[in-house]
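Trainee: Provide a 3D model corresponding to the input given below.
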Amino acid sequence: MKKIIIYGVLTIGALAFIMWKLNANKAANIEKTDFVKESNNGVIPVLVEKVAKVEFDRNFTANGNFEPIRELTFSSEVSGRITQLLVKEGSVVSKGQLLVRVDDELLNTELQQAKVNLDKITLDKQRNEKAFETGGVTQKQLDDSKTEYKLAQARLDAAQRRVNDTYVKAPISGVINAKYVELGTYLSPGNKMFDIVDVSKLKLVVSVPEAQVIHLDKGDQVKITTNVFPETSYTGVITFIASKGDNTLNYPVEMVVDNVSGKTLKAGMYGSANFEMPQMQPAIIISRNAFVGGVKSNQVFVMEKGIAKLKKVVAGNIYGDRVEIREGLNEGDTVITSGQINLVDGSKVSLQTAEAK
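Mentor: Predicted structure coming up:
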């Protein structure tokens, strides 16, 4: 008996829920039917916004990754075996600091031979110069001795250069980021030895839209922020602004950023450049959805006394999903932002409610 009562209560509850759902669906269908009837009667539902002049914040942020101010893959210029290796990965080096010594025994022998040869040719030239004064040698013989002297001097300079190259020195200041040689490695010209990066300063390259890049100049200071040190602001100075943009009309802008002691940034880290734009006078800014077929069409519909009227406007700068209007609209106009696909100039329109969407 108790089970029969329970099943009866559950059945009644289920029937009540079904009746409620049917009534709710019926109300929704009636509402949709009325909406369609209204559309079929020539009145097209639309969404609108009121036109007003507003102060628009043009400041913006662009993101990028830090790069070393300078980086270099340093290669060998001489042949020989490494006899001294004075740095390791992570070593901080200064420009001109000795990094590696290469065996120079044979090269020193060549240098000594070049010196001896130059001394001999120098004496021969001096004798010919004195003999020429008394007619002992011809002009050609004197010229030949001078030429031999110049060639011997050049050979000595080249031999000295090869010896000097066995003292491998840092071409820039920075950090040894990678080392490709070991003590005893035999080098040939062109062998990679080190990657050196200079992070005393960093570069940050970001892309800036055309509407903002026209306000930037080389030398401008920019506030730089990072995720790794959010409490610290860095200062960047614009050093380069591209003269040509990419296919999306963005222009690469490069800044040099000074590192901060104790909050040293590394190459590859993520950074944000916070650009402060000149204060903008109040202007008419509307949704880019209001344009018929896109912003470049410079056409929008406005609603006047239930009628859609097509208007020609002059669009200015674009700020995300908002567009500046320089001509064609006045404060107080009602611009249509949704439903234009069904409109022609002179169509009857009505405000679309949230439930009718």
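
Trainee: CA atoms for contacts and neighbours, from now on please.
Mentor: Will do.

Trainee: from the chain's centre, how far out does the strand ranked longest in the chain sit?
Mentor: Looking across the chain with DSSP state E, the single longest strand is strand 192-209. Chain-centre distance of strand 192-209: 12 Å, with Cα atoms, centre = their mean, to the nearest Å.

Trainee: same question for stretch 81-89.
Mentor: 37 Å.

Trainee: got the buried residues for it?
Mentor: By neighbour count on 16 or more other Cα atoms under 10 Å, the buried set for stretch 81-89 is 81-85, 88.

Trainee: dump those residues into TSV; add secondary structure as well.
Mentor: Listed next are those as TSV, based on DSSP: H, G, I helix; E, B strand; the rest coil:
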residue	secondary structure
R81	strand
I82	strand
T83	strand
Q84	strand
L85	strand
K88	coil
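
Trainee: what about stretch 279-287, start to end distance?
Mentor: Its first and final residues considered, stretch 279-287 spans 21 Å by Cα to Cα, to the nearest Å.

Trainee: next, the buried residues of it.
Mentor: Neighbour-count burial for stretch 279-287, with 16+ other Cα under 10 Å as criterion, is recorded at 284-287.

Trainee: now, those that are in strands?
Mentor: In this view, these that belong to strands under DSSP E are 284-287.

Trainee: quick check, nearest of those residues to L156?
Mentor: I285 (75.5 Å; Cα to Cα).

Trainee: list the buried residues for the helix or strand harbouring R161?
Mentor: For R161, the element it lies in under DSSP states H and E is helix 139-164. Under the neighbour-count criterion of 16+ other Cα under 10 Å, helix 139-164 has 142, 145-146, 148-149, 152-153, 155-156, 159-160, 162-164 buried.

Trainee: ok, stretch 179-195 next?
Mentor: For stretch 179-195, burial by neighbour count (16+ other Cα under 10 Å) applies to 179, 181, 187, 191-195.

Trainee: how far does the helix holding R161 sit from its chain's centre?
Mentor: 52 Å.

Trainee: and that helix, what does it pack onto?
Mentor: Secondary-structure packing of helix 139-164 (3 or more Cα pairs under 8 Å, 6 or more residues apart in numbering; DSSP states H and E): helix 105-133.

Trainee: my read: P189 touches S76, true?
Mentor: Yes. Counting by Cα atoms under 8 Å, S76 is a contact partner of P189 at 5.1 Å.

Trainee: for comparison, sequence B:
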Amino acid sequence: MKKVIITGLVIIAALAGIIYTLNGNKAKNKAETDTVAQQNAAVAVRTETVEVKELNTQYITNGIIIPKQEVMLSAETSGRITKLLVEEGTLVKVGQTLAIIDGDKQNVTLTNAQAVYNNAQSEYNRFNSAFSTGGVTQQQLEQAKLQLENAKNNLESARISFSDINIKASFTGIVNKRNIEVGSYVSPGQQLFEIVNVSSLKLKVNVDEKNISTVTTGQTVKIEVNVLPNQVFQGKVTFIAPKADSNLNFPIELEIENNSKNELKAGMYATAYIGNEEKATVLAIPRTAFVGSVSSNQVFVVQDGKAVLKTVTSGRSFGDYIEIVSGLEKGMQAITSGQINLLDGMPVEIIN
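Mentor: Model (predicted):
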């Protein structure tokens, strides 16, 4: 009996030890889980210190170069292509013939119209002579004159149709696309050639409301192109939009003269430097620090390990940096990446 009691006590002690150990592990796991949860709650962000910078006062903006002139030449008449006189990449002059359409039908029409016109001219001359001697009436003469006018109009129409068999360039440029081959049958309206003029190009860019007053039509602007790093081009402002877009930016157009080698191509990425190259000392933050866009005037800063949303007054644009007139102080940490995951007051972890 005594042995049974001792065995029972041992079992109870063992169970108590197991329960104690399990409870200890549970508390430890909970503490670790809470710590991980707290760490995971912090949003990873990148920051940059708000500081006074010496920046170039030129307004810098980017855009894509487009052709000043481009046109898709279409067939004006139906027929089969009998001659192709240019290839893709060929430089063509205004009025140059690019292709010829089989003109047998148009030629027959023109010949018939010429014959009808000649006959109407003879009839009118005969009636006019007879009228002077009283051989025909005024009404008969007017009828002959009307027939002559109709024949003349039909002849002119036939001449235009006959001239349409020659596909000609409407301006000097380069053949960018050719959609036909010899023997192709074409119909009116079918696109045949794309001609692009690259001797002069355009650059469309946006200027914000704070800088648009410094831009004038005819103003000269320095242009740089990423793929031509050792060259500087000159652009001239040809258009300033009278109305801003939804982001309070004003679209403007610059005309750029290409160099002698026509190295500028439509589709290239270019940078425009508007204004004089001077220096200004201003409190500034990266453009990427703004929530959404610069026009939002909202910036997150890190304070006591949390993201704090600040409303600021922005000033001039200096390319990648924006002047801060009020709302931030020197030394603050402005969040430049990760804002999409933030709400005001959320804990953050700086990963710079």
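
Trainee: what's the TM-score once they're superposed?
Mentor: After superposition, the two chains reach a TM-score of 0.66 (TM-score structural alignment, normalised by the length of the second structure), with 262 aligned residues with a Cα RMSD of 3.3 Å.

Trainee: how about a markdown table for the buried residues of helix 139-164 of the first structure, with distance to V260 of the first structure added?
Mentor: Output for the buried residues of helix 139-164 of the first structure, formatted as a markdown table (distance: Cα to Cα, whole Å):
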| residue | distance to V260 of the first structure |
| --- | --- |
| L142 | 66 |
| S145 | 62 |
| K146 | 59 |
| E148 | 58 |
| Y149 | 56 |
| A152 | 54 |
| Q153 | 51 |
| R155 | 49 |
| L156 | 48 |
| A159 | 45 |
| Q160 | 43 |
| R162 | 41 |
| V163 | 41 |
| N164 | 37 |
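
Trainee: so which residues of the first structure form helices?
Mentor: Along the first structure, counting by DSSP state H, helices occupy 2-40, 105-133, 139-164, 210-213.

Trainee: for the shortest one, which positions count as buried?
Mentor: Okay, so that is helix 210-213 of the first structure. Within helix 210-213 of the first structure, judged by 16+ other Cα under 10 Å, the buried ones are 212-213.

Trainee: next one: the second one
Mentor: Of the residues in helix 105-133 of the first structure, those buried by neighbour count under the rule 16+ other Cα under 10 Å are 107-108, 110-111, 114-115, 117-118, 121-122, 124-125, 128-129.

Trainee: and it, what does it pack against?
Mentor: helix 139-164.

Trainee: how big is the offset of the helix it packs on relative to the second structure?
Mentor: By mean Cα distance after the TM-score superposition for the first structure, the fitted helix 139-164 of the first structure averages 0.9 Å away from its aligned residues in the second structure.

Trainee: now the angle from that helix to helix 105-133?
Mentor: Calculated by axes from the mean of the first three to the mean of the last three Cα atoms, to 10 degrees, helix 139-164 of the first structure forms an angle of 160 degrees with helix 105-133.

Trainee: isn't N276 of the second structure right up against V215?
Mentor: No. Using Cα under 8 Å, N276 of the second structure is not in contact with V215; the gap is 11.4 Å.

Trainee: of those two, who's got more company?
Mentor: Taking neighbours as other Cα atoms under 10 Å, N276 of the second structure and V215 compare with V215 leading, 17 against 12.

Trainee: measure that one to E257 of the second structure for me?
Mentor: To E257 of the second structure, V215 of the second structure is 19 Å away according to Cα to Cα.

Trainee: related to what we said a few turns ago, in the second structure, what residues pair with the longest strand of the first structure?
Mentor: Aligning strand 192-209 of the first structure against the second structure (TM-score structural alignment) gives residues 191-208.

Trainee: ok, average deviation of the matching stretch from the first structure?
Mentor: Compared with the first structure after fitting, stretch 191-208 of the second structure deviates on average by 0.8 Å (mean Cα distance after the TM-score superposition for the first structure).

Trainee: format the helices of the first structure as a markdown table; extra columns: distance to N250 of the first structure.
Mentor: Shown next, in a markdown table, are the helices of the first structure (distance: least, Cα to Cα, whole Å):
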| stretch | distance to N250 of the first structure |
| --- | --- |
| helix 2-40 | 43 |
| helix 105-133 | 55 |
| helix 139-164 | 48 |
| helix 210-213 | 6 |
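
Trainee: and of these, who's closest to G320 of the first structure?
Mentor: Nearest to G320 of the first structure among the helices of the first structure is helix 210-213; the distance by Cα to Cα comes to 11.0 Å.

Trainee: contacts for the closest one next, please.
Mentor: 245, 249-251, 277, 317-318 (Cα atoms under 8 Å, 6 or more residues apart in numbering).

Trainee: can you tell me the closest non-neighbouring residue to the most centrally placed residue in the second structure?
Mentor: Geometric centre of the second structure, nearest residue: I64, 6.1 Å, by Cα atoms, centre = their mean. Among residues not flanking I64 of the second structure along the chain, Y269 sits closest, at 4.7 Å (Cα to Cα, 6 or more residues apart in numbering).

Trainee: please apply the same query to Q333 of the second structure.
Mentor: Leaving out its chain neighbours, Q333 of the second structure is closest to T49 (Cα to Cα, 6+ apart), at 4.6 Å.

Trainee: now do the one you found against G24 of the second structure, distance only.
Mentor: Taking Cα to Cα, one finds T49 of the second structure at 45 Å from G24 of the second structure.

Trainee: I66 of the second structure too?
Mentor: 72 Å.

Trainee: the more surrounded of these two?
Mentor: In this view I66 of the second structure and G24 are compared by other Cα under 10 Å, and I66 has more residues nearby, 22 against 12.

Trainee: mind checking how far the closest residue to the more buried one other than its chain neighbours is from V205 of the second structure?
Mentor: Nearest residue to I66 of the second structure in three dimensions, chain neighbours excluded: A266, at 4.6 Å (Cα to Cα, 6+ apart). Separation of A266 of the second structure from V205 of the second structure (Cα to Cα): 14 Å.

Trainee: burial measure for the residue nearest to Q333 of the second structure, as a count.
Mentor: Residues lying near T49 of the second structure (other Cα under 10 Å) number 17.

Trainee: for it, give me its contacts.
Mentor: Neighbouring residues of T49 of the second structure by Cα under 8 Å, 6+ apart: 285, 330-334.

Trainee: make JSON lines out of these and add distance to G173 of the second structure.
Mentor: Converted to JSON lines, the contacts of T49 of the second structure look like this (distance: Cα to Cα, whole Å):
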{"residue": "I285", "distance to G173 of the second structure": "45"}
{"residue": "K330", "distance to G173 of the second structure": "55"}
{"residue": "G331", "distance to G173 of the second structure": "56"}
{"residue": "M332", "distance to G173 of the second structure": "55"}
{"residue": "Q333", "distance to G173 of the second structure": "53"}
{"residue": "A334", "distance to G173 of the second structure": "50"}
